[in-house]
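A.B. asks: Task: produce atomic coordinates for the following.
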Amino acid sequence: MKRYFILFSGRVQGVGFRYFCYTTASTLGLTGSVRNLSNGCVEVLVQGEEDKLTSLLQVLLRGNGYLRIDDYSLKEIPLVTEERKFTILG
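C.D. replies: Model (predicted):
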């Protein structure tokens, strides 16, 4: 089990990215959150089995036909044991 902080930049706001991330993460059984940042980036905090985290990242990088990811950074962070679902934040 791992938890990642992922920051995406590019055309990632106003293109359904948060919902796309939410549905994909929920389908994979991952927990965490996704939110837009004021600088135009999207922040994802996600937790689960490593193979499912890899699958999520692969799907997000392929996109939904509208978004464009120019760059992303990924950092492993401490687990949040009480987290039970994936949510979209403001």
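
A.B. asks: From here on, just use CA atoms for contacts and neighbour counts.
C.D. replies: Fine.

A.B. asks: Glu43 - nearest residue in space that isn't next to it in sequence?
C.D. replies: Leu7 (4.7 Å; C-alpha to C-alpha, 6 or more residues apart in numbering).

A.B. asks: Now the second one, please; I'll put the structures next to each other:
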Amino acid sequence: MKKVRMIVQGRVQGVGFRWSVWELANSLGGITGRVWNREDGLVEILAQAEDAAKMALFIQEVRKGPSPFSKVTYVDVTLANFPSYEDFAIQN
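C.D. replies: Sure thing, here's the model as predicted:
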């Protein structure tokens, strides 16, 4: 299982970014985790997948900005260790 933590910078709050990430994860299938807005204006994502190719595609699409109104300027992706999730959800 590959687990990553992503910190996303840019115009990513108030533009449907979290919902678009949720939709992307669910459309790819096999991606579980969480996405939430941080108080500093960034978005944080914890994502996990068995399929490395799906995870690579998920990361690639997040870098593009899955919401048409978002503008991603930088994504920091690091391997992470967190409890496993059964689904992908938006956290408040």
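
A.B. asks: List the buried residues in the helix or strand hosting the residue nearest to Glu43 of the first structure.
C.D. replies: Leu7 of the first structure is part of strand 2-11 when elements are defined by DSSP states H and E. Applying a neighbour-count criterion of 16 or more other C-alpha atoms under 10 Å, one finds Arg3, Tyr4, Phe5, Ile6, Leu7, Phe8, Ser9, Arg11 buried in strand 2-11 of the first structure.

A.B. asks: hmm, back to that, which residue in the second structure lines up with the residue nearest to Glu43 of the first structure?
C.D. replies: Aligned against the second structure by TM-score structural alignment, Leu7 of the first structure finds its counterpart in Ile7.

A.B. asks: can you pull the contacts of Asp76 of the second structure?
C.D. replies: Residues near Asp76 of the second structure by C-alpha atoms under 8 Å, 6 or more residues apart in numbering: Arg5, Met6, Ile7, Val8.

A.B. asks: ok, now how distant is the last one from Phe69 of the second structure?
C.D. replies: Val8 of the second structure sits 15 Å away from Phe69 of the second structure when distances are taken as C-alpha to C-alpha, to the nearest Å.
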